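J.: take this sequence and fold it.
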Amino acid sequence: MLELAKGKLKGKKVIAVMSSKGGVGKSVVSALLSLSLIPSATLIDLDIHSMGIAKLFGIENRSLEVSKEGIVPIKIGNVNLISLAGIVRDRYVILPGRNQSNVMKELIAYSIINSDYVVFDLPPGLGDEVLVLEELTDFKPVAVTTPSKIAIKVVKNLIDYLNERGKKSLVVVNMSYFNCHGEREYPFGYYDGDVNLPIDPNLEEYIGKIHEYNGDVKKVIDKELIPKLVF
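T.: As a prediction, this is how the structure comes out:
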């Protein structure tokens, strides 16, 4: 199974969206980033407990189909979605230790991955998900934080770990500012990331149909994040 999973990712351009702090909008960044990768991207939801990606795209009650080639992703626009939600549907999952690692490897090993870009949405924290991904493939890390002092301190642990492993991460500061009469206001303090994303209250209206969103957050991702990630 390990070798099969490695084979599925061999030659792919892999991006891991991660954070050691919860609630920073990592899944939203994963979704919008994937939607911006042309011509296509496979988005794999490795947050196997909450499966936020399925909720963002409104597919939490859709089942994944299985063909002779493997698990068939759900295609929405240019994104091929793979999530445990396509198997358990809109139910919680509790997996201890080794079972968690095995499920992640199996999800990759038995899925059809045809696109050049593969984006992983990882759960918060420094745990099995990071270790499993390191075991399977090389990847470009994107560390997501907010300007909050506690978030920055916690996410710095992840960045330090990645640096020690020889992986320089792009730091995305989500909910960094809002535009007011042509000026940027920083309500939660300022932190200079590689990419700073704005606050867009309208984004909430697109939960369940994130693929239809083309507001300020998506525009900054297109303009500033994508050029740093296309490799």
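J.: switch to C-alpha atoms for all contacts and neighbour counts from now on
T.: OK.
J.: which element follows the host helix or strand of residue 43 toward the C-terminus?
T.: Taking DSSP states H and E as the definition, one finds residue 43 inside strand 41-45. Later in the chain than strand 41-45, the nearest helix or strand by DSSP H and E is helix 52-57.
J.: tell me what that following helix is packed against?
T.: When contacts are defined as 3 or more Cα pairs under 8 Å, 6 or more residues apart in numbering; DSSP states H and E, helix 52-57 packs onto helix 26-36.
J.: Proceed likewise with the subsequent sequence, for comparison:
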Amino acid sequence: MTTRQTRPGTVLFVTGTGTEVGKTAVTAAVAALAPSVAVLKPGQTGIAPGEPGDAEEVGRLAGPHVTLRELARYPEPLAPETAARRSGLPPLTAAATAEAVAALAADHDLVLVEGAGGLLVRYNQAGETLADMATATAALGLEVRVLLVAAAGLGTLNTTTLTAEALRTRGLSTLGVVIGSWPATPDLATRCNLADLPTAAGAPLLGALPHGAPDSDAFAALAEAALAPALGGAWDAGEFAAEHA
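T.: Sure thing, here's the model as predicted:
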């Protein structure tokens, strides 16, 4: 296993260019390759009490060595602020999330924080987002970076560019971009995106998880083959692009 390029206490916020782009699978893949890791899901929507959510899915895929924590869940599959308001349950705040991250970072080399939907989805009526949670965490003195999970095909360059611009505007550093679900038979636009996504993100391409990765019986081996050395794997962006030229 390749040594990752992170320092003890690193916090990596995992956000997507939208919903259903593979954030949970990517979070699990990174966690599977980290020896000392905690995964925090601040807000989970569309899940009833007692049902397994994204954090549990990460644990199922990555293994029992991962510390899992969820701060709030709301039953309706809506944006966190809307779901909290409709349920009458307390909304999340950036400050509370940052405190939870800091507590996990005290005991783990890496903390992964998986957002809901895209970067600027609202978590409360004050309009706080995952970006605000990352900023609040950095204000506590922790090393904070963002991992951007993108779709593979046509349209992803625009959403990736918009998300990257929002991160830069807020002074947040993007570690890289990972394609959350790489199709078995990529079309021309998808293949071209291998070269164009790093430009759109302003950060390197750090992996491409194959479509259906969560169903793999050998998930850790798959993660190592699908993620770059910066995330603990052995994937090479140049070689992958050449295979799909």
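J.: so the strand holding residue 43 of structure 1 matches what in structure 2?
T.: Mapping strand 41-45 of structure 1 onto structure 2 (TM-score structural alignment) gives residues 37-41.
J.: ok, how many other residues are close to residue 103 of structure 2?
T.: 12 (other Cα atoms under 10 Å).
J.: to which residue of structure 2 is residue 216 of structure 1 aligned?
T.: By TM-score structural alignment, residue 216 of structure 1 lines up with residue 222.
J.: with residue 199 of structure 1 instead?
T.: Match for residue 199 of structure 1 (TM-score structural alignment): residue 210.
J.: and residue 122 of structure 1, by the same measure?
T.: Using TM-score structural alignment, residue 122 of structure 1 pairs with residue 115 in structure 2.
J.: quick one, strands of structure 1?
T.: In structure 1, the segments counted as strands under DSSP state E are 13-18, 41-45, 65-67, 70-72, 74-76, 79-83, 117-121, 140-145, 170-180, 183-185, 195-198.
J.: residues in structure 2 aligned with the third one?
T.: Mapping strand 65-67 of structure 1 onto structure 2 (TM-score structural alignment) gives no aligned residues.
J.: any idea how far the spatially most central residue of structure 1 is from residue 25 of structure 1?
T.: With distances taken as Cα atoms, centre = their mean, the residue of structure 1 nearest its centroid is residue 121 (2.8 Å). Applying Cα to Cα, to the nearest Å, the value for residue 121 of structure 1 to residue 25 of structure 1 is 11 Å.
J.: returning to that earlier point: save the strands of structure 1 as JSON lines, and put in distance to residue 91 of structure 1 too.
T.: Shown next, in JSON lines, are the strands of structure 1 (distance: least, Cα to Cα, whole Å):
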{"stretch": "strand 13-18", "distance to residue 91 of structure 1": "23"}
{"stretch": "strand 41-45", "distance to residue 91 of structure 1": "15"}
{"stretch": "strand 65-67", "distance to residue 91 of structure 1": "18"}
{"stretch": "strand 70-72", "distance to residue 91 of structure 1": "19"}
{"stretch": "strand 74-76", "distance to residue 91 of structure 1": "18"}
{"stretch": "strand 79-83", "distance to residue 91 of structure 1": "12"}
{"stretch": "strand 117-121", "distance to residue 91 of structure 1": "19"}
{"stretch": "strand 140-145", "distance to residue 91 of structure 1": "26"}
{"stretch": "strand 170-180", "distance to residue 91 of structure 1": "28"}
{"stretch": "strand 183-185", "distance to residue 91 of structure 1": "39"}
{"stretch": "strand 195-198", "distance to residue 91 of structure 1": "31"}
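J.: thinking the match of residue 199 of structure 1 is in contact with residue 186, fair?
T.: No. Using Cα atoms under 8 Å, residue 210 of structure 2 makes no contact with residue 186, being 10.8 Å away.
J.: looking at those two, which is more packed in?
T.: A direct count of neighbours by other Cα under 10 Å for residue 210 of structure 2 and residue 186 places residue 210 higher, at 17 against 13.
J.: and that one, what does it touch?
T.: Residues near residue 210 of structure 2 by Cα atoms under 8 Å, 6 or more residues apart in numbering: 180-184, 226.
J.: which of those residues lies closest to residue 9 of structure 2?
T.: Proximity of those to residue 9 of structure 2 (Cα to Cα) peaks at residue 226, which lies at 24.1 Å.
J.: surely that closest one meets residue 232?
T.: No. Counting by Cα under 8 Å, residue 226 of structure 2 sits too far from residue 232 to count as a contact (10.0 Å).
J.: neighbour count winner among those two?
T.: Neighbour count, other Cα under 10 Å: between residue 226 of structure 2 and residue 232, residue 226 has more, with 28 against 23.
J.: the more buried one and residue 192 of structure 2, how far apart?
T.: For residue 226 of structure 2, the distance to residue 192 of structure 2 equals 18 Å [Cα to Cα].
J.: try residue 207 of structure 2
T.: Applying Cα to Cα, the value for residue 207 of structure 2 to residue 192 of structure 2 is 15 Å.
J.: quick one, which of those two is more surrounded?
T.: A count of neighbours by other Cα under 10 Å puts residue 207 above the other of residue 207 of structure 2 and residue 192, at 30 against 17.
J.: returning to what we had before: still touching in structure 1? Go through the contacts of residue 210 of structure 2.
T.: Compared against structure 1 with both residues aligned by TM-score structural alignment, their matches' Cα atoms under 8 Å, those retain 180-184.
J.: done for today, thanks.
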